[in-house]
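S.K.: okay, predicted coordinates and the sequence, questions at the end:
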Amino acid sequence: MRLAHASLFVAAFALLVPAFVGAQAQGDSSRSVADGGISAAGWTGQIDANAAKAGKTIKDAKLSEDGGVLHVTTGPAVTYWNPADTASGDYTVSATFNEPKYMNLNTHPHPYGVFIAGNDMGTDQQSDLYCAAYGNGTFIVRGFGPASFQMNGRGAPSDAVHKAAGVGQPVTQTIALSVKGSKVECAINGTVVASYDKSELVTAGKLKSTDGVYGIRFAHNTEGTVTGLKVTKP
């Protein structure tokens, strides 16, 4: 009798597991934002290739601007930029990101940040480097060259990255990417969290140059505002 009960339990569990996994996967698939598209003057964008292959477009995410504040809602993961915004030589690109309701559109933390070194933007040969923070105290440094590449794996924790008090709570990060001589550094909330030799980045399969367009990067199913996006020279 016990064996029969155990067999029934195993059979029931086997039926439930695929349904649970499927529900998780569906819950984390890229949504489509109502009234999406780009209304911020002068800006453009590109969604990630895998989202495009799944039938998503830039209109499935939303970028607007009000009083100098950029408001982003995704949708597919997206890179946004103004073609007039370029930087070369030694420089720092920085911005402040506010996630007003942490994880309000997703089932786990998703990142946002700044990118630099954008070349061939909007094409299948696009290359750039971004540093992004999560509201759980971790960060990532990744890029496209044109295939995606990772500089710190799937991310790393840092005491410098602010943590939201809980789901639905606000969290703010100031993120900067700097080119300084032979080094490229990411600083979050005033602390350098990653540093790389330029030669590690400007190489086959990664960046064409550290000169180029700069802008912002948001993962899928994420909402936030961006203020103070700027480039400064030493």
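M.R.: Received the coordinates, thanks. Numbering: from 1, shown residues only.

S.K.: hey, let's count contacts and neighbours off CA atoms from now on
M.R.: Will do.

S.K.: the longest helix in this structure is where?
M.R.: Counting residues, the longest helix in the chain under DSSP state H turns out to be helix 2-27.

S.K.: what's the following helix or strand after that one?
M.R.: Where DSSP states H and E defines the elements, the next helix or strand beyond helix 2-27 is strand 37-38.

S.K.: which strands and helices sit next to that following strand?
M.R.: Under the contact definition 3 or more Cα pairs under 8 Å, 6 or more residues apart in numbering; DSSP states H and E, strand 37-38 sits against strand 61-66.

S.K.: quick one: the strand it packs on to chain centroid distance?
M.R.: 16 Å (Cα atoms, centre = their mean, to the nearest Å).

S.K.: over to stretch 122-136?
M.R.: 6 Å.

S.K.: first-to-last residue distance for that stretch?
M.R.: For stretch 122-136, the first-to-last residue distance is 31 Å (Cα to Cα, to the nearest Å).

S.K.: A further structure is provided below for comparison with the first:
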Amino acid sequence: MQIARSFAVVLSATLLMAPAALAQEQQDADRKVVGGVTAKGWTGKEDAGNKQGLTVKDSKFADEAGGFRLTTGPAGLYWSNANKASGDFTVRATFTEAEQSFDHPHPFGVFIGGADLDSATPSALYCAAYRNGNYIVRMFSAGKRVDVVGKPVAHEAVKKAETPKSQVVQEVAWSVKGNSLQCMVNGTAVWSGTRADVTGAGKLASTDGIVGIRVSHNSDALVTKFGLTK
């Protein structure tokens, strides 16, 4: 198993504020998708700064096959206010991407510590996996992007699709226990840190809060087995 880098080194190298609030994962233009957020009890919020000024109304988040069909539009966060976590917990979801929907891969994942999500200054910490074997860990702190593992990093636990037309299935999770937290992909911790690493000035107020789904723009996947356990 690949061992995560020392957080102190990663923090000093990559914990930098993005110049634009909630900058897009990629610089290519966002497509417009018909559908909006129709999954019962859920809502969403697009990242600011997308080139066309699109919203989650220009994406699709709908109940499907016991889970959700998530097709974007702009990058965004999706959540139900019923999913609030505190103390020790694990949140996970499985993402089935039938094929690559754009000319490069985009990440899917889950977030914790969600606060002020429906405002211009949301906070959340997310772990996300790409179909090419990479992962990232980032957060939004009062509307500004903060890189924990900002650039995509390869890890053997993250599945890699054989071709752009190949299906790939990833389980992405956050595990919070005591003072420790882990970004997990397919049951393996790809990054580990402490609550203190991600909370405080310029970070999260707390790892407690709303948990939900994080997705990049121009993406399409079936989301199943979303769950929060204590």
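M.R.: Great, that's in hand. Since this is a predicted model, take the numbers as computed values, not measurements.

S.K.: can you calculate the TM-score here?
M.R.: Scored by TM-score structural alignment, normalised by the length of the second structure, the superposition of the two chains gives a TM-score of 0.85; 204 aligned residues with a Cα RMSD of 1.4 Å.

S.K.: the longest helix of the first structure: which residues count as buried?
M.R.: Within helix 2-27 of the first structure, no residue qualifies as buried by neighbour count (16 or more other Cα atoms under 10 Å).

S.K.: count of neighbours near residue 37 of the first structure?
M.R.: 18 (other Cα atoms under 10 Å).

S.K.: sorry, that was for residue 225 of the first structure
M.R.: 18.

S.K.: same check on residue 104 of the first structure?
M.R.: 16.

S.K.: give the contact list for it.
M.R.: 167-168, 222-223 (Cα atoms under 8 Å, 6 or more residues apart in numbering).

S.K.: could you do residue 67 of the second structure as well?
M.R.: Per Cα under 8 Å, 6+ apart, neighbours of residue 67 of the second structure: 222-226.

S.K.: which one's the longest helix in the second structure?
M.R.: Of all segments of type helix in the second structure, defined using DSSP H, the longest is helix 7-14.

S.K.: what's the matching range in the first structure for that helix?
M.R.: Aligned by TM-score structural alignment, helix 7-14 of the second structure falls on no residue of the first structure.

S.K.: equivalent analysis for stretch 155-167 of the second structure, please.
M.R.: Going by TM-score structural alignment: stretch 155-167 of the second structure matches residues 158-170.

S.K.: contacts for that stretch next, please.
M.R.: By Cα under 8 Å, 6+ apart, stretch 158-170 of the first structure touches 98-104, 133-139, 171-173, 188-191, 193.

S.K.: would you list the buried entries among these?
M.R.: Buried among those by 16+ other Cα under 10 Å: 98-104, 133-139, 171-173, 188-189, 193.

S.K.: surely residue 203 of the second structure meets residue 146?
M.R.: Yes - counting by Cα atoms under 8 Å, residue 146 is a contact partner of residue 203 of the second structure at 7.4 Å.

S.K.: okay, and the common contacts of the two?
M.R.: With Cα under 8 Å, 6+ apart as the test, residue 203 of the second structure and residue 146 both reach 139-140.

S.K.: what do we get in the second structure for residue 225 of the first structure?
M.R.: Match for residue 225 of the first structure (TM-score structural alignment): residue 222.
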